[in-house]
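Participant: Give the three-dimensional model of this entry:
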Amino acid sequence: MKRSLRRFLASLIAFTLAITGLTVAAAQSASAADPSSAYLLVHFTGESSDGEQIYFSASTDGKYWNDLNNGRPTLLSTVGTRGVRDPSIVRSPDGTKFWIVATDLRIASGSGWGNAIDNGSRSIVVWESSDLVNWSAPWLLDVAGPIPDGRNAWAPEAIWNPQTNSYFLYWATNSTRNGVTTHRIWGASTTDFRSISTPQLYIDRGSQSIIDTQIVERDNSAGGFKYYRASGDGQITIEGANSILGSWTYVGDLRGQGLTGSDVEGPILFRYNGTTQTFGMFVDQYATGRGYLPLVTTDITSTANWKVRPRDTYSMGATTKRHGSVLQITAGELDRLKAKWPSAASRIQSYNFEDRFVRHANFQARIDQGVAPYVDSQWILRSGLAGGQAGTVSFESVNYPGYFLRHYGFEVRLEKNDGSSGFAADATFTRVAGLKDSSATSFQSYNFPDRYLRHSAFSLRIDPIGSDTDRQDATFRVS
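Facilitator: All right, here's what the predicted structure looks like:
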């Protein structure tokens, strides 16, 4: 074989391998998409001067929530009434786009509820994003204008409908039908949230007003329905169906839990990560102004299975959270959100004891469940005190400003920063991929790099890591 031909074949083989490698890598990247491991709560806070805007809160477990952007709005409406309530967030089936839809309403402007009910905005407010952190300018989408005697458009929601290959967008409108004026749920299809099909009546309770409805999809291989919806219609009513536009069957309400429509509204439904059967529900305690109350079930097919979470097993964060929605997100998406809109305080959750969080107690560091006071488990993650090198952190107590976690004799405790280089080194850790789970986090000692922060008998210390148990004990989730 001539050398020129050999060189040509060698080049061809190399090129083919390169292309093959690129193809395989691309396929692996696409198929190895991060699983959902955290949650984003989109909400408003109330009728304060900036309460009727878009707020973000995040959680790694769906139970303990931290306010992003230090509890300030993340998105502001510059259209319509220049205020929004009842936001809902939806992800496209391929994961490349997100939309937020919200009520175009600002009670804080002084317009009053009577005007909002009978002569409110017929449009909803929409934002679009491809990454959850960079959002378009908001726009108005007229949804109630085509409805005869349509007087407003409240509490919009959206869900992908595979039967129509489009989103089903639905909302409440006050209008008169058959001599009865009340709120009913209307719906339309859309592919881009810029135009919709002709609105059709979706839920009519006769003379009973219905405003808040949210639908969640479920794996119904174990029985029950494929879709469940919760509505505020005098009660928090749960219904089930096997298609979004099909016939819905009454399942029950929350009176057995002592929750009626006089107490709560604005239900949120969401599925917990890593399970097909565990669901959460938040109901807005509007009557007392206390924001969301969480419930949980492992069997959504009966309302008797919903349980109110005990008060010491959750925290909704510092801000009052009103009618919104929950989106399951990946660890990477959570990191982007926290980088764009940092929270003043973080919590550090044990990987293998998910109900326990790093806290200080009598100035000792440990992991506990049901931390009280809650603020004992909140930390400000500062740049490492030992020079602030990239990737290093120091943990400052929220309720003891100037006090940091540091190791001493390899045990970890909370001490006041004395300004010394020794303290700075002891209080600095390098943040690395989780030793047990790369989607989580481990903390390597800055001045003893062969040791990592871990819990042992629930107390914190720094140790060398060898066994699988060690790796679990040294892995945490930061929220």
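Participant: Going by C-alpha atoms from here, please, whenever you check contacts or count neighbours.
Facilitator: Noted.
Participant: got the residue ranges for the strands in the stretch 101-250 of the chain?
Facilitator: Shown for the stretch 101-250 of the chain, the strands assigned by DSSP state E, counting those that start in this stretch span residues 123-129, 139-142, 154-161, 166-177, 180-190, 200-203, 212-217, 227-232, 236-241, 249-253.
Participant: winner for burial among those?
Facilitator: strand 154-161 (a mean of 25; mean count of other CA atoms under 10 Å).
Participant: Now do it: distance to the chain's middle.
Facilitator: Remark: strand 154-161 is offset 17 Å from the chain centroid, using CA atoms, centre = their mean, to the nearest Å.
Participant: Specify the angle between it and strand 123-129 in degrees.
Facilitator: Here strand 154-161 points in a direction 50 degrees away from that of strand 123-129 (axes from the mean of the first three to the mean of the last three CA atoms, to 10 degrees).
Participant: Another for comparison:
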Amino acid sequence: MTHPSRRHFLGMAATVPLAATGALALGAGTAHAADSAYVMAYFTESTTMLEADYGLHLAVSTDGLRWMPLNQNNPVVTPTLGAGGLRDPFVLRKQDGTFVVLATDLKGTDWNRNSVYIHVWDSVDLRSFTGYRLLKLHDMTGTHSWAPEAYWDAGRGQYGILYSSVNSSGHNVIMVSYTTDFRTTSNPQVFFDPGYDVIDGNLTVGVNGVNYLYFKRNQTLVGARSTSLNPGSFTAFSTAVSHGGTEAPTVVKSLASNTWYLWGDTYTPNGVFYAWQSTDLASGTWTPLDQRLYTQPLNSKHCGIQPITQTQYNNLVARWGAPAWNRLKSYNCPARYVRHSGFLGRIEAYPFDPYPDSQWKLVPGLADSSGVSFQSVNYPSRYLRHYSYALRLDENDGTSTFAADATFYRTAGLADASWASFRSYNNPTRYIRHADYALRIDPISTATDRQDATFQVGY
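Facilitator: Presented below is the predicted three-dimensional model:
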């Protein structure tokens, strides 16, 4: 999202502070030994704000990198108090194993609207939400309570709620207010103020005795650390990372390896998530992650991530449902997705509107049910078919020729067997591939051809 002043409204994110030794860490995003999946909370915006929705959205993942939106990428609950909308939702698993959801009280991009409140819901399992309320964080007038995140402070026996506000010096700082029940708070104070504008504090607690706070400074993501959770004890130390203007740092620990991921979000309405990786938080250095390895939920903004069990994952999918559509990502141009534009098939860089141009129903093949046909979501009477070898989106005229042209066999990816390729039904020596970003069917012979003809079927 874009804010007209230097005080960019930034998103908040949870952490998965699982120590490198496998020991459990206390704090935001605390992982349990039984965890094997993740849930993400987010809101949505798109390039023309066609998909601007300021309710609570959820997605799930088994690896923390490729995400499946729930409830067809629609909100699972929508705030009705305050501004009537949310930004930057955050999910915390509390000490009793239940969840609490926090979010900024702001709908849209009315940056001049200040609120001392945040939205709060309770949930046993993220399948239902109860106790909806506004929670007051401080008494400072004329400032905001942006991007809330919570963590357990064992030494205090309380939860700390981090958020961004403007201090008496006129710049953004990370504040903290304490609570035991997420119904009342006390003792608001500055948690981190390095003397310059900072926002979006994301806390990872108890990694080999050190706590890590990532935040946004000057459109980059920077880390600070402390051996205590005392306000004022953190010192910046890391190398800054960014991909253009980047906000909303989210530190996530892999549940299957000793790898940490740092997510960041571009702050324009057409936000794109980027990820970096590290095997050592103490080093403060991050390496960009190949975009082939991760896919954000469609039009997602400013996420919060929490580890969950496989049972919780299964129950969430059963409750909210998997998408009835797919998106196809290009293997060798992983920032691009298959879409129709002017009723022609092509790959274009995400994000774009109308975003339903990139949503497809992979239905049984029109000419052979063991194959697949690509039905458009926003033009459901139209299918991708080849015509003079070029792919275009045409009305199904009911003929056998159309059915044959619109049918493909899904195979193991020609460049990567974990991905997919699609062989033409009636031109079996030809596969769907992109050439100068246009989709067509061609014979495949070279390594470049194989990469052009390989796609990830995801969401």
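Participant: Could you get me the TM-score between them?
Facilitator: Remark: TM-score between the superposed chains equals 0.63 [TM-score structural alignment, normalised by the length of the second structure]; 327 aligned residues with a CA RMSD of 3.6 Å.
Participant: now the strands of the stretch 101-250 of the first structure as JSON lines including distance to residue 87 of the first structure?
Facilitator: Below are those laid out as JSON lines (distance: least, CA to CA, whole Å):
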{"stretch": "strand 123-129", "distance to residue 87 of the first structure": "9"}
{"stretch": "strand 139-142", "distance to residue 87 of the first structure": "14"}
{"stretch": "strand 154-161", "distance to residue 87 of the first structure": "7"}
{"stretch": "strand 166-177", "distance to residue 87 of the first structure": "11"}
{"stretch": "strand 180-190", "distance to residue 87 of the first structure": "16"}
{"stretch": "strand 200-203", "distance to residue 87 of the first structure": "20"}
{"stretch": "strand 212-217", "distance to residue 87 of the first structure": "11"}
{"stretch": "strand 227-232", "distance to residue 87 of the first structure": "16"}
{"stretch": "strand 236-241", "distance to residue 87 of the first structure": "19"}
{"stretch": "strand 249-253", "distance to residue 87 of the first structure": "23"}
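Participant: what's the closest of the ones you listed to residue 112 of the first structure?
Facilitator: Ranking those by distance to residue 112 of the first structure, with CA to CA as the measure, places strand 154-161 first at 14.8 Å.
Participant: can you give me the angle the closest one makes with strand 166-177?
Facilitator: Using the same axes, to 10 degrees: strand 154-161 of the first structure against strand 166-177 is 140 degrees.
Participant: who touches strand 154-161 of the first structure?
Facilitator: Applying CA atoms under 8 Å, 6 or more residues apart in numbering, the contact partners of strand 154-161 of the first structure are 85-90, 92-93, 101-104, 124, 166-173, 211-215, 244.
Participant: residue range for it in the second structure?
Facilitator: Strand 154-161 of the first structure corresponds to residues 146-153 of the second structure when matched by TM-score structural alignment.
Participant: same thing with stretch 59-71 of the first structure?
Facilitator: Counting by TM-score structural alignment, stretch 59-71 of the first structure pairs with residues 61-73 of the second structure.
Participant: Next, the buried residues of the matching stretch.
Facilitator: Residues of stretch 61-73 of the second structure classed as buried: 61, 62, 64, 65, 66, 67, 68, 69, 70, 71, 72, 73 (neighbour count, 16 or more other CA atoms under 10 Å).
Participant: need the helices for the second structure, in chain order.
Facilitator: Counting by DSSP state H, the second structure has helices at residues 310-320, 400-405, 447-452.
Participant: So which elements touch the second one?
Facilitator: Counting contacts by 3 or more CA pairs under 8 Å, 6 or more residues apart in numbering; DSSP states H and E, helix 400-405 of the second structure is packed against strand 382-387.
Participant: whereabouts in the first structure does the strand it packs on align?
Facilitator: The counterpart of strand 382-387 of the second structure in the first structure, using TM-score structural alignment, is absent.
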